[in-house]
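Chemist: I'll drop the sequence and a predicted model, then ask my questions.
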Amino acid sequence: MKLHIKNMVCSRCKMVVKAEMERLGYTPRVVELGEVVLDNELTDTEKLNIEEALQRVGFSIIDDKKSRLIEKIKNLIIELVHRQNDEIKTNLSDYLSSLLNHDYNYLTQLFSEVEGTTIEKYYIAQKIEKVKELLVYDELTLSEIAFQLNYSSVAHLSNQFKKVTGLTPTHFKNIRDQKRKSLDEV
């Protein structure tokens, strides 16, 4: 049985969901971003108990196809931006279309309709959060960050950063007390 879980966007989320499942007496075969796989089918009562336990720790079970698809889009973007160790080698529309087996126009229309923002804006927000993280860690130059996140230039990164945050990357780096958003708040 496969359960689709909303707001499960990081390794810590996976640990919390796995711990909750085990606390309830289940041994998940797989716990991935947005998904838990169990060996057995669940009764409606068991699903309700799991739903209540997950809601107490900030998650919920997604039960319709469109919502699951939107969660997959979000998880793929998060994975692409925050967990990939080298530059992004494809454009976003090709990346999502190939992995989700849907036309990008359909994906973007559905995402915008449900989320109230575009896939591109969500992607940019994730990239800016990654830039903030890298600036705070202070291990890479702005040029290296721009290259890693597939910006065409430092100027493009700086312009996009200022448009989203109201600050230049250098100013942000200097104040460092700007709080970053958790991935599920972006």
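Modeler: Ah, there it is. Numbers count the residues shown, from 1 in each chain.
Chemist: C-alpha from now on. contacts and neighbour counts both.
Modeler: Will do.
Chemist: Let me see the ranges of the strands in the chain.
Modeler: Listed in chain order, the strands found in the chain under DSSP state E are 2-6, 30-32, 35-37, 60-62.
Chemist: Distance to residue 93 and mean neighbour count added to these, as a markdown table?
Modeler: Formatted as a markdown table, the entries for the strands of the chain read as follows, by distance: least, C-alpha to C-alpha, whole Å; neighbours: other C-alpha atoms under 10 Å:
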| stretch | distance to residue 93 | mean neighbour count |
| --- | --- | --- |
| strand 2-6 | 23 | 20 |
| strand 30-32 | 23 | 17 |
| strand 35-37 | 23 | 19 |
| strand 60-62 | 24 | 20 |
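Chemist: between the ones you listed, which gets nearest to residue 134?
Modeler: Using C-alpha to C-alpha as the measure, strand 30-32 is the one of the strands of the chain that comes nearest residue 134, at 24.9 Å.
Chemist: Report all helices and strands that the closest one contacts.
Modeler: The helices and strands touching strand 30-32, judged by 3 or more C-alpha pairs under 8 Å, 6 or more residues apart in numbering; DSSP states H and E, are helix 11-23, strand 35-37.
Chemist: for comparison:
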Amino acid sequence: MQLYIKNMVCNRCKMVVKAELENLGFNPISVQLGEVRIEQENISEVEKKGLKLALDKFGFELLTEKKEQLVEQVKTAIIELVHYSKEALKFNLSDYLSQKLDVEYASLSATFSEQEHQTIEKYFIAQKIEKVKELLTYGEKSLSEIAYDLNYSSVAHLSTQFKKVTGETPSAFKLNKNTNRKTLNEV
């Protein structure tokens, strides 16, 4: 059985969810960001309620509605792409999401906008800006390298978008040693 879980954004989240599933007597076959496959074909309403309560303790949410599940799949795909991919982000986002989720982009976009009250593109940009903040905080890469890795056409484009989203330039953010970062599920 496939389960969709909101707010799974890192490897520690996967470990916590797996441990909770095992504590409740479920047999997880695979635990990915936002998605879990368990051995059981069906779970009772009582089991589902217990699972919801267990996950809720850690800030996770069991998603049962199809639209919520689809939105979470889009978010998970974007988070994996921006924060965990080792490749530079050089592709068309709509094609990537359509192919990865096997759903037409128009449908993904409409559902996402309806549920989240923002576009997929704005969510993608917000995730990229959080990645820029992270990289600036660590100071391991230059702004040019960050712009290249995140597929900005130029440092100027990155700086303009960063300022539009955060209200300050990347240089000001770095100089102020700003720690105004968000967790991935808050973006």
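Modeler: That came through, no problem. Values in this document were obtained by computation on a predicted structure and should not be read as measured data.
Chemist: How alike are these chains, TM-score-wise?
Modeler: After superposition, the two chains reach a TM-score (TM-score structural alignment, normalised by the length of structure 1) of 0.96; 186 aligned residues with a C-alpha RMSD of 1.1 Å.
Chemist: Just put the strands of structure 1 in TSV and tack on distance to residue 181 of structure 1.
Modeler: Supplementary listing: those in TSV, determined by distance: least, C-alpha to C-alpha, whole Å:
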stretch	distance to residue 181 of structure 1
strand 2-6	18
strand 30-32	22
strand 35-37	23
strand 60-62	20
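Chemist: Tell me which of those sits nearest to residue 171 of structure 1.
Modeler: Per C-alpha to C-alpha, nearest to residue 171 of structure 1 of the strands of structure 1: strand 2-6, 34.7 Å.
Chemist: picking up where we left off before, nearest approach to residue 51 of structure 1 belongs to which of the strands of structure 1?
Modeler: When the strands of structure 1 are compared for distance to residue 51 of structure 1 using C-alpha to C-alpha, the nearest one is strand 60-62, at 6.0 Å.
Chemist: What is the mean deviation of the closest one from its aligned residues in structure 2?
Modeler: After superposition onto structure 2, strand 60-62 of structure 1 lies on average 1.1 Å away from the residues it aligns with, using mean C-alpha distance after the TM-score superposition for structure 1.
Chemist: tell me how far that strand is from the chain's mean position?
Modeler: On the basis of C-alpha atoms, centre = their mean, to the nearest Å, the separation between the geometric centre of strand 60-62 of structure 1 and that of its chain is 16 Å.
Chemist: what does it rub up against?
Modeler: Outside of strand 60-62 of structure 1, the residues that reach it under the criterion C-alpha atoms under 8 Å, 6 or more residues apart in numbering are 3, 4, 5, 6, 7, 51, 54, 68.
Chemist: Check stretch 83-93 of structure 2 too.
Modeler: Under the criterion C-alpha under 8 Å, 6+ apart, external residues in contact with stretch 83-93 of structure 2 comprise 81, 82, 131, 148, 149, 150, 151.
Chemist: just curious, which of the residues you listed is nearest to residue 138 of structure 2?
Modeler: Each of the contacts of stretch 83-93 of structure 2 was checked against residue 138 of structure 2 using C-alpha to C-alpha; the closest is residue 131, at 10.8 Å.
Chemist: if I look at that closest one, how far off is residue 5 of structure 2?
Modeler: Here the distance between residue 131 of structure 2 and residue 5 of structure 2 works out to 23 Å (C-alpha to C-alpha, to the nearest Å).
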